[in-house]
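Student: pasted the sequence and its predicted model underneath.
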Amino acid sequence: MGDGRSVFTLDFGAGRQALAARVSDRDGLEAAVRDLGLTGPRPAVAIVGGANGMTDADMERTSAVVALALLPTFAATRAVVVDGGTDVGVMRLMGRARDTFPLVGVAVEQTVVLPGRSAGPGDPAPLESHHSHFVLVPGTEWGEEAPWLADTATVVAGSAPSATVLINGGPVSADDAAESLRSHRPVLVLAGTGRLADRIQAVRNGARDDDQVAHLAEHPLIHIADVSDPAAVRRQLTALLRPGG
């Protein structure tokens, strides 16, 4: 194609396939999303957060809130969910939890292993095989997908509301959250899931941290809900996805 995109099918085996778009520039992203069948306007939720840095306890708490709060909200709002697409941490949880909602993984192609291909140099990660769609973007390093992930959620939503959910997280997740804020997208931080999410809550409660975390904590589009109260998480996310919310 001459507009910086291509669309193809990924075959993970065991009857699992996903439609993927390879995007080489920003101009091709909107057309690629359309080619993937993700036409809007439709609410979109970007999920950002922990990968290899999550403990077993973090994963257990996150699994519970995904099942009790996030999945019902996705179903009720008919949201498209966007995340980093690899088979680790929060992204693995989202893939394993997925039922019928579209789940779009956005990843730098050179940092992942496509099904049926050998791993290249470096430390590439496999894609999570339960995702329904993937957007593969240019770059060479982890974290370069952050602006693409935010932009994909924006394009998918169109005129519909969108929100970001931050679960656990490290430095890349801080960049992801910052990209959502630059897109004027509210970010719901799930306190109690560990690391960055808990640091943001601590700053809100008066603790000191580095400038990046402090900026996130002080931003008016940052909202915090405690993972121990799934009903409150569901209420807050539903409100953010309500038109005018």
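Tutor: Arrived safely, thanks for sending.
Student: going forward, measure contacts and count neighbours with C-alpha atoms only.
Tutor: Fine.
Student: now the helices: where do they sit in the chain?
Tutor: Using DSSP state H, the helices found in the chain span residues 29-35, 56-65, 71-77, 89-97, 146-157, 171-182, 195-204, 211-218, 230-240.
Student: turn the ones you listed into CSV, including distance to Ser118 and mean neighbour count.
Tutor: Shown next, in CSV, are the helices of the chain (distance: least, C-alpha to C-alpha, whole Å; neighbours: other C-alpha atoms under 10 Å):
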stretch, distance to Ser118, mean neighbour count
helix 29-35, 26, 20
helix 56-65, 29, 16
helix 71-77, 34, 16
helix 89-97, 21, 21
helix 146-157, 25, 24
helix 171-182, 26, 21
helix 195-204, 33, 21
helix 211-218, 37, 16
helix 230-240, 39, 19
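Student: want to throw the ones you listed into JSON lines with distance to Ser132?
Tutor: Shown next, in JSON lines, are these (distance: least, C-alpha to C-alpha, whole Å):
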{"stretch": "helix 29-35", "distance to Ser132": "13"}
{"stretch": "helix 56-65", "distance to Ser132": "20"}
{"stretch": "helix 71-77", "distance to Ser132": "15"}
{"stretch": "helix 89-97", "distance to Ser132": "9"}
{"stretch": "helix 146-157", "distance to Ser132": "14"}
{"stretch": "helix 171-182", "distance to Ser132": "21"}
{"stretch": "helix 195-204", "distance to Ser132": "27"}
{"stretch": "helix 211-218", "distance to Ser132": "31"}
{"stretch": "helix 230-240", "distance to Ser132": "22"}
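Student: next, the one to line up against it:
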Amino acid sequence: MKRLAHPDADVRARSLGLPRGRPVIALFSSGEPLTTELGAEVLPLLRRVVAGRDAVFITAGADVGVVHLLGVALEAVEGKLPSFVAVAPSGRVVTGEDKPADGEQALNPHHDAAVLVPGKNWGDETPALFRTVDAVTGKRGRVTALLIGGDAIARAQVTAHLSGDRPLVVVAGTGGLADEIARGTLSEDDDLAVLVRSGRVSAVHLDEGPERVVAALDQTLGTKPTPKLTVWPRLRYRAPEPVPIIDPGFVVEYPLLADAIHEANRVVAPAFHEVDETAHRERNHARLFIVLAIAAGAATISFGALQAWLATQAWPGVLVAVSGALAAALVALSRRYEATEDDLSAAHRAEALRTLYFDHLAAPLPVSDAEREARIQDLVNAVARHRHEPVTTS
């Protein structure tokens, strides 16, 4: 634990027991407890976010709300865990076994280090929080922020974060500031509205699942580079991580489409990723059998030349017959994956679902909740139809 002598004191990563240059995720949220329903949805998200991640999380430290759930999530996660640093005003948190007085809160015990800033009000720690971020990341480190809910303190922290041209991932559907940003309801004369519109902000709705939030974090941190194009097919095909149909930052740039994007991501996107993976798997199988058939054909030609050279030997002819039969069998197998109506069905279904996704975004905004519910039901029916009805290629 490090107690700063004054609010502007330097913070060094070594004094916190951390090496420099590690990626940092700053967690911004509200200092109020979450409802049971919201907490039940946020907890799986936090478990997935922290699992196996080599990063440093910097939080407000108080054992309440999202930070409390973060501690609960850590208890259920096995294997490698990230490091956690709390930055809080010394007059608002207590450490160890001391009992909090009125206006105080206990420090979450799952933090590896804590920076206590002289101050009696929440918000006094904000400058020190960003000095801590800079100390851990160093000159070449990567940093992003995760906003879940958020109050006035989080608003000031997000403003300072975006002012430094740092990326932000907003979890919509968690209330507070997160929903204001995702819905585009920030006041036009608010500096935060300008920073959100001009900054690198991604919004993912809580209903879209933890994987979407993790993908957005990985994208902003640059921890998962774009996979290289493969020349040769794979013997064991492994599906890559699903890529969002549209960039999560699109929600922030076009807030009027936020609800439609959320609906399409919740209803259409899972089905699209499923059939798109099937299409890629079929394509990989087709390429694999074609390559093997070409190799077997080349072997047949080589053995034929060997038979002509060794005219008095019988075994080259056996090799020619075996390799020729193998080539014929591989060609027959590869035809199972050729461009027939059945074999292209997955690709056609994927394109149909992609078209359905953008058609939903292009539709006029609903004028009532009843119309919105009717459109969602129509969307569900259309997804089911595209997934299960026969596909025609004519």
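Tutor: Yep, that arrived. Owing to the predicted nature of the structure, the values given are computational and were not obtained by experimental measurement.
Student: before we move on, the earlier item: of the helices of the first structure, which is nearest Leu19 of the first structure?
Tutor: Evaluated with C-alpha to C-alpha, those place helix 29-35 nearest to Leu19 of the first structure, the distance being 9.5 Å.
Student: name the helices or strands packed onto that closest one?
Tutor: strand 5-13, strand 16-23, helix 146-157 (3 or more C-alpha pairs under 8 Å, 6 or more residues apart in numbering; DSSP states H and E).
Student: how close does the counterpart of Val213 of the second structure in the first structure get to Leu136 of the first structure?
Tutor: In the first structure, the residue paired with Val213 of the second structure according to TM-score structural alignment is Val233. According to C-alpha to C-alpha, to the nearest Å, Val233 of the first structure and Leu136 of the first structure sit 30 Å apart.
Student: same check, this time on Ala177 of the first structure
Tutor: 20 Å.
Student: Ala46 of the first structure pairs with which position in the second structure?
Tutor: Match for Ala46 of the first structure (TM-score structural alignment): Ala26.
Student: Glu144 of the first structure too?
Tutor: So Glu144 of the first structure corresponds to Asp124, using TM-score structural alignment.
Student: that match: neighbour count?
Tutor: Asp124 of the second structure: 19 surrounding residues under other C-alpha atoms under 10 Å.
Student: list the contacts for it?
Tutor: 7, 88-89, 117-118 (C-alpha atoms under 8 Å, 6 or more residues apart in numbering).
Student: cool, Glu371 of the second structure as well?
Tutor: No contacts exist for Glu371 of the second structure under C-alpha under 8 Å, 6+ apart.
Student: am I right that it falls within a helix?
Tutor: Yes. Counting by DSSP: H, G, I helix; E, B strand; the rest coil, Glu371 of the second structure falls inside a helix.
Student: what ranges do the helices span in the stretch 251-394 of the second structure?
Tutor: Using DSSP state H, counting those that start in this stretch, the helices assigned to the stretch 251-394 of the second structure run over residues 258-267, 269-309, 315-334, 345-362, 369-388.
Student: quick one: Leu81 of the second structure from Glu180 of the second structure, how far?
Tutor: 31 Å.
Student: Pro82 of the second structure contacts Arg53, correct?
Tutor: Yes. The criterion here is C-alpha atoms under 8 Å, and Pro82 of the second structure meets it with Arg53 at 5.7 Å.
Student: my guess is Gly28 of the first structure meets Ala21, correct?
Tutor: No. At 9.8 Å, Gly28 of the first structure and Ala21 do not qualify as touching, with contact defined as C-alpha under 8 Å.
Student: neighbour-wise, which of the two wins?
Tutor: Taking neighbours as other C-alpha under 10 Å, Gly28 of the first structure and Ala21 compare with Ala21 leading, 23 against 18.
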